[in-house]
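>>> coords please:
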Amino acid sequence: MKNRTLGRDGLVSSALGLGCMGMSDLYGPANEQDGIATIHAALEAGITLLDTGDFYGMGHNEMLIRDALREAGSKRDNALISVKFGAMRDAGGNWVGMDNRPAAVKNFLAYTLRRLGTDHIDIYRPARLDPNVPIEETVGAIAEEVKAGRVRHIGLSEVGAETLRRAHAVHPIADLQIEYSLISRGIEKDILPTCRELGIGITAYGVLSRGLISGHWDPSRQLAANDFRSTNPRFSGDNLKHNLSLIDVLRAVAADKQATPAQVAIAWVLAQGSDIVPLVGARRPERLAESLGALKLTLTTQDLARIEEAIPADAAAGDRYAAYAMAHLDSEK
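Modelled structure (predicted):
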């Protein structure tokens, strides 16, 4: 497993990270033992970065990671645990707002430490910008936890260039977690250059656009009621038909490389810079094994040009989230 550096404070991560959300929530039914087996396989393959949120399954995902680490007999320091906080939900799983107040930061962190069974979080970040709380106050509260040893590094998620600058002025930001894929390239205009200017790494989620460009998506697939992709504009009607047609070039490149479309899509993100760590959202060991194959794949300059000619930056049809969720993205303003 190759490593990549995030930020300027010495945070070293595996070149691929594992996004654990789908093991507990939001992508329809999930099998807990499959999730644990996938985490074990990731650790065995040398993946160190495990990404979660305290609101994924209302704490279930953190406890799943705790159990997986215990069962694997892994030393805590062999894993980098990244946690998002601030998104609030009710007993029905509905989203009821953001809370990034300093007092809330300390409260959320205390519960997370207990659920994970650890004394520190490697990267702690607000899931979204709270419009009612200045980012300086939120980052300042996390910085206090860094001084106390309960947090090692501070990250952000889905914020724009101005917010990045304001936050970084309070405390060094290790990484920005944000959606980045062949069909979600909005960060390239302002956000990515700002991160590079400030020395902030990128942990890229949605590198397969939630399965859309994986090569495995069946257009006739019926989504479960609790699968949030059912509300995602890119997965509906003519948008879905158009977006699935975009991966024809990935299939062609994959055939030439004896690879899969998913591996080509992940390799494309890896090729965008050594300061970018793709998060793969595998829920089963076999899907993880496929994603790991991207690390062995080298895309030439000609390959990259061929892909980007067929899939320009604005090729996707439909927003990447439903309107109510887009409204909470500081990165889209």
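>>> Please make it C-alpha for all contacts and neighbour counts, starting now.
Will do.
>>> From what I see, Ser82 and Asn61 are in contact.
No: applying C-alpha atoms under 8 Å as the test, Ser82 and Asn61 come out as separate, 12.0 Å apart.
>>> who's more crowded, these two?
Asn61 (26 against 21; other C-alpha atoms under 10 Å).
>>> ok, that one touching Thr52?
Yes: if you go by C-alpha under 8 Å, Asn61 and Thr52 touch, sitting 6.7 Å apart.
>>> Can you pull the residues that touch both of Ser82 and Asn61?
Taking C-alpha atoms under 8 Å, 6 or more residues apart in numbering as the contact rule, Ser82 and Asn61 both touch 52-53.
>>> mind listing the helices in this structure by residue range?
All helices of the chain, identified by DSSP state H, fall at 32-45, 60-72, 102-116, 135-148, 161-170, 191-198, 237-245, 248-257, 261-270, 285-292, 301-310, 323-326.
>>> Turn those into TSV, columns for distance to Asp122.
What follows is the helices of the chain, written out as TSV (distance: least, C-alpha to C-alpha, whole Å):
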stretch	distance to Asp122
helix 32-45	16
helix 60-72	14
helix 102-116	11
helix 135-148	10
helix 161-170	17
helix 191-198	20
helix 237-245	36
helix 248-257	35
helix 261-270	22
helix 285-292	23
helix 301-310	33
helix 323-326	27
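>>> which of those is buried the deepest?
Mean neighbours per residue, mean count of other C-alpha atoms under 10 Å, is largest over the helices of the chain for helix 261-270, with a mean of 24.
>>> for that helix, packing partners?
helix 248-257, strand 276-280, helix 285-292 (3 or more C-alpha pairs under 8 Å, 6 or more residues apart in numbering; DSSP states H and E).
>>> switch the cut-off to 6 Å
Contact partners of helix 261-270 among helices and strands, from 3 or more C-alpha pairs under 6 Å, 6 or more residues apart in numbering; DSSP states H and E: helix 248-257.
>>> by contact count, what packs against the helix it packs on?
Applying 3+ C-alpha pairs under 6 Å, 6+ apart, one finds that helix 248-257 contacts helix 261-270.
>>> The helix it packs on to helix 301-310, inter-axis angle?
Interaxial angle of helix 261-270 relative to helix 301-310 (axes from the mean of the first three to the mean of the last three C-alpha atoms, to 10 degrees): 100 degrees.
>>> let's see this one next to it:
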Amino acid sequence: MDGKKVILAEPRGFCAGVRRAISMVEQALDYYGPPVYVRKEIVHNHHVIRALEGRGAIFTSSENDVPEGAVCVFSAHGVSPEVRGNARGRDLRVLDATCPLVSKVHQEAQRFARAGRTILLVGHADHEEVEGTLGEAPASTIVVESVEDARALDLPPDADVAYLTQTTLSLDETAAIIGTLRERFPALAGPATDDICYASQNRQNAVKALAARSDLVLVVGSANSSNSVRMVEVARNAGTASHLVSNVEDVDVGWLDGTTAIGVSAGASTPEFLVDQLVDRLVELGYDGLEIEETATENITFTFRPVWQTEEVVQP
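Predicted structure coming up:
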């Protein structure tokens, strides 16, 4: 069939927080030499993790698995005060790669907790970001995962409540949950600005635009990447078939039957070379037209001091 094309989303791929976090691990490896320990996955992409492991990074499930006195990087998703305390107790050389936008949510949780409010944390309970934010005020925080959870909250209408959200959620789904909370709690307080990060918003908006022009949307990202999974959901909710692929080998050519326009995007923790490989494969399959769907321009960067100036625990 003639006229087959790929429509490539812009923006896509790495966000500022991901670039900052990866750079911190790379700089730590350059400065200290391997091994450098990283608590959890620095970002949720298997290709990034394997590349850093190849340079000498060791990923652990807990700060308690890091040898005493060793260099330990906290992931972009943030950690609880308990984790920080454990790291201090082990005399770890801590480098904090928490995304500044996640740190903002932590600060908001602290503020609402000091004010005596019950915090309704909209997000996925098993996600590392939510675990970290919940840890700021565990006794006064309730995780709300769905509209059904919001309706089932056992709190009076005049309860002194505030909401916060995970930064990588679906805009539409989150709006529905917050709308339900506002109906139930008229005095509901919230953050000064939206917690869902600019990168998640931009990538979801771009996917909506792709869905309107494509027969199929492919999102490159790992299955444990919340923002990548949300992008697939956004495309499907817009009425277009969509699949998450971690790399080009995941593509089922049967998905392409009857399609002439395929939209391609990537989650905020996905390296660009994976997108290039996917586009090359689609060209081989006859989708040799290429168009760019640009919905936003991103020029945000998050800087950080050199690692030797950022240790939270400095060894004598």
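>>> TM-score of the superposition?
TM-score of the superposed chains, computed with TM-score structural alignment, normalised by the length of structure 2, equals 0.30; 171 aligned residues with a C-alpha RMSD of 7.1 Å.
>>> Find the residue closest to Leu80 of structure 1 in space, skipping its chain neighbours.
Leu49 (4.7 Å; C-alpha to C-alpha, 6 or more residues apart in numbering).
>>> Look up how far Leu11 of structure 1 lies from that neighbour.
With the distance defined as C-alpha to C-alpha, to the nearest Å, Leu49 of structure 1 ends up 11 Å from Leu11 of structure 1.
>>> neighbour count winner among the two?
Comparing Leu49 of structure 1 with Leu11 by other C-alpha under 10 Å, the one with more neighbours is Leu49, at 26 against 17.
>>> burial of Arg55 of structure 2, as a residue count?
Per other C-alpha under 10 Å, the neighbour tally for Arg55 of structure 2 reads 16.
>>> for Asp96 of structure 2, what are its contacts?
Neighbour list for Asp96 of structure 2: 73-74 [criterion: C-alpha atoms under 6 Å, 6 or more residues apart in numbering].
>>> all helices of the stretch 201-316 of structure 2, in order?
Along the stretch 201-316 of structure 2, the stretches classed as helices by DSSP state H, counting those that start in this stretch are 226-237, 272-284.
>>> which one of those lies closest to Val144 of structure 2?
Closest approach to Val144 of structure 2 among the helices of the stretch 201-316 of structure 2 (C-alpha to C-alpha): helix 226-237, 16.0 Å.
>>> Could I get the buried residue list for that closest one?
226-236 (16 or more other C-alpha atoms under 10 Å).
>>> Correct me if wrong: Gln179 of structure 1 contacts Tyr205.
I think there's a mix-up here, since residue 179 of structure 1 is Glu and not Gln. Yes: in this structure, Glu179 of structure 1 is within contact of Tyr205 by C-alpha atoms under 6 Å, at 4.8 Å.
>>> re earlier: and the helices of the stretch 201-316 of structure 2 as JSON lines, adding distance to Ala109 of structure 2?
Listed next are the helices of the stretch 201-316 of structure 2 as JSON lines, based on distance: least, C-alpha to C-alpha, whole Å:
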{"stretch": "helix 226-237", "distance to Ala109 of structure 2": "21"}
{"stretch": "helix 272-284", "distance to Ala109 of structure 2": "34"}
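>>> Count the neighbours of Ala150 of structure 2 for me.
The number of residues packed near Ala150 of structure 2 is 22, by other C-alpha under 10 Å.
>>> Now it: which helix or strand?
For Ala150 of structure 2, the host element (DSSP states H and E) is helix 147-152.
>>> Mind giving me the packing neighbours of the next helix or strand after that helix?
Next helix or strand after helix 147-152 of structure 2 toward the C-terminus (DSSP H and E): strand 161-165. Counting contacts by 3+ C-alpha pairs under 6 Å, 6+ apart, strand 161-165 of structure 2 packs against strand 118-122.
>>> Give me the contacts around the strand it packs on.
Taking C-alpha under 6 Å, 6+ apart as the rule, strand 118-122 of structure 2 contacts 140-145, 161-165.
>>> Make sure Arg66 of structure 1 is actually in contact with Leu116.
Yes: under the criterion of C-alpha under 6 Å, Arg66 of structure 1 makes contact with Leu116 at 4.9 Å.
>>> that older thread, which one of the helices of structure 1 lies nearest to Ile123 of structure 1?
Nearest to Ile123 of structure 1, of the helices of structure 1 and by C-alpha to C-alpha, is helix 135-148 at 9.9 Å.
>>> So what angle separates the directions of that closest one and helix 161-170?
40 degrees.
>>> hey, where'd the strands end up in the stretch 201-316 of structure 2?
Counting by DSSP state E, counting those that start in this stretch, the stretch 201-316 of structure 2 has strands at residues 216-220, 241-245, 261-266, 289-294.
>>> who's in contact with Ala141 of structure 1?
Taking C-alpha under 6 Å, 6+ apart, we find Ala141 of structure 1 in contact with Pro102.
>>> Can you give me the distance of it to Ala103 of structure 1?
For Ala141 of structure 1, the distance to Ala103 of structure 1 - C-alpha to C-alpha - is 8 Å.
>>> Redo the buried residues of helix 226-237 of structure 2 as CSV? Include distance to Thr133 of structure 2.
Shown next, in CSV, are the buried residues of helix 226-237 of structure 2 (distance: C-alpha to C-alpha, whole Å):
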residue, distance to Thr133 of structure 2
Ser226, 16
Asn227, 17
Ser228, 21
Val229, 21
Arg230, 20
Met231, 23
Val232, 25
Glu233, 24
Val234, 25
Ala235, 28
Arg236, 29
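>>> quick one: which of those is nearest to Val94 of structure 2?
Ser226 (25.4 Å).
>>> how near is that closest one to Thr118 of structure 2?
Between Ser226 of structure 2 and Thr118 of structure 2 the computed distance is 25 Å (C-alpha to C-alpha).
>>> What of Val143 of structure 2?
To Thr118 of structure 2, Val143 of structure 2 is 11 Å away according to C-alpha to C-alpha.
>>> Could you do Leu95 of structure 2 as well?
Leu95 of structure 2 is 31 Å from Thr118 of structure 2, where distance means C-alpha to C-alpha.
>>> So which of these two has more stuff around it?
Leu95 (23 against 20).
>>> Can you tell me the closest non-neighbouring residue to that one?
Closest to Leu95 of structure 2 by C-alpha to C-alpha, 6+ apart is Val73, at 4.6 Å.
>>> just Ala72 of structure 1 next, same as before
Nearest residue to Ala72 of structure 1 in three dimensions, chain neighbours excluded: His40, at 6.3 Å (C-alpha to C-alpha, 6+ apart).
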